[in-house]
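Asker: missing the sequence, but the structure's below:
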């Protein structure tokens, strides 16, 4: 796969991941955390703010891996 195409796909995947993850995390916060205190909100947003990094690392790792060269 050409490197430019791979970077384009990776960029689109990362942007989509962030948008979808933020919408899901916000929806969970609105529906589930309404009756809890500020400490629960803080912990939820702290953990959910860090958790998106795991799938993003997978996408970035895929981006930097070189595909085998054909001779």
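Answerer: Yes, it's here. In this text the structure is predicted, and so the values were computed from the model without any measurement.

Asker: From here on, just use CA atoms for contacts and neighbour counts.
Answerer: Noted.

Asker: Would you mind finding the longest helix in this protein?
Answerer: Counting by DSSP state H, the longest helix found in the chain is helix 3-32.

Asker: Setting aside sequence neighbours, what's the nearest residue to residue 67?
Answerer: Nearest residue to residue 67, sequence neighbours excluded (Cα to Cα, 6 or more residues apart in numbering): residue 1, at 7.2 Å.

Asker: neighbours around the one you found, how many?
Answerer: Using other Cα atoms under 10 Å, residue 1 has 9 other residues around it.

Asker: any idea how far residue 20 is from it?
Answerer: 26 Å (Cα to Cα, to the nearest Å).

Asker: also this one, for the comparison:
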């Protein structure tokens, strides 16, 4: 697959990932953390704020293509 096409597809997928992840994380927070103390909110948003990086990192590595020697 050409690098330009791979980067285009990866960019679209990355945008979908970020929007979908933000919507899912916010929906879970609203439904599950309504009456929780502040430290539970802080922990949840700290973890979910960092967790999206893992699939994004894999996607970015895929976009870069195989290593050239």
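Answerer: Looks like it came in fine. A quick note: this is a predicted structure, and the numbers were derived from the prediction, not measured.

Asker: TM-score of the superposed pair?
Answerer: Once superposed, the chains reach a TM-score of 0.92 (TM-score structural alignment, normalised by the length of structure 2), with 67 aligned residues with a Cα RMSD of 1.2 Å.

Asker: Counting neighbours, show which residues of stretch 17-37 of structure 2 come out buried.
Answerer: 17, 21, 25, 29 (16 or more other Cα atoms under 10 Å).

Asker: Which single one of these is nearest to residue 39 of structure 2?
Answerer: The nearest member of these to residue 39 of structure 2, counting by Cα to Cα, is residue 29 at 13.1 Å.

Asker: thinking again about what came up before, average gap between the longest helix of structure 1 and structure 2?
Answerer: Compared with structure 2 after fitting, helix 3-32 of structure 1 has a mean deviation of 0.3 Å; criterion: mean Cα distance after the TM-score superposition for structure 1.

Asker: helices and strands around that helix, which ones?
Answerer: helix 38-51, helix 53-64 (3 or more Cα pairs under 8 Å, 6 or more residues apart in numbering; DSSP states H and E).

Asker: Give the aligned range of that helix in structure 2.
Answerer: Residues 3-32 of structure 2 are where helix 3-32 of structure 1 aligns, with TM-score structural alignment as the criterion.

Asker: Return the distance of that stretch from the chain's centre.
Answerer: 6 Å (Cα atoms, centre = their mean, to the nearest Å).

Asker: centroid residue for structure 2?
Answerer: The centroid of structure 2 falls nearest to residue 52 when counting by Cα atoms, centre = their mean (3.0 Å).

Asker: how far away is the aligned partner of it in structure 1 from residue 24 of structure 1?
Answerer: Residue correspondence to structure 1 (TM-score structural alignment): residue 52 of structure 2 is matched to residue 52. Residue 52 of structure 1 sits 11 Å away from residue 24 of structure 1, going by Cα to Cα.
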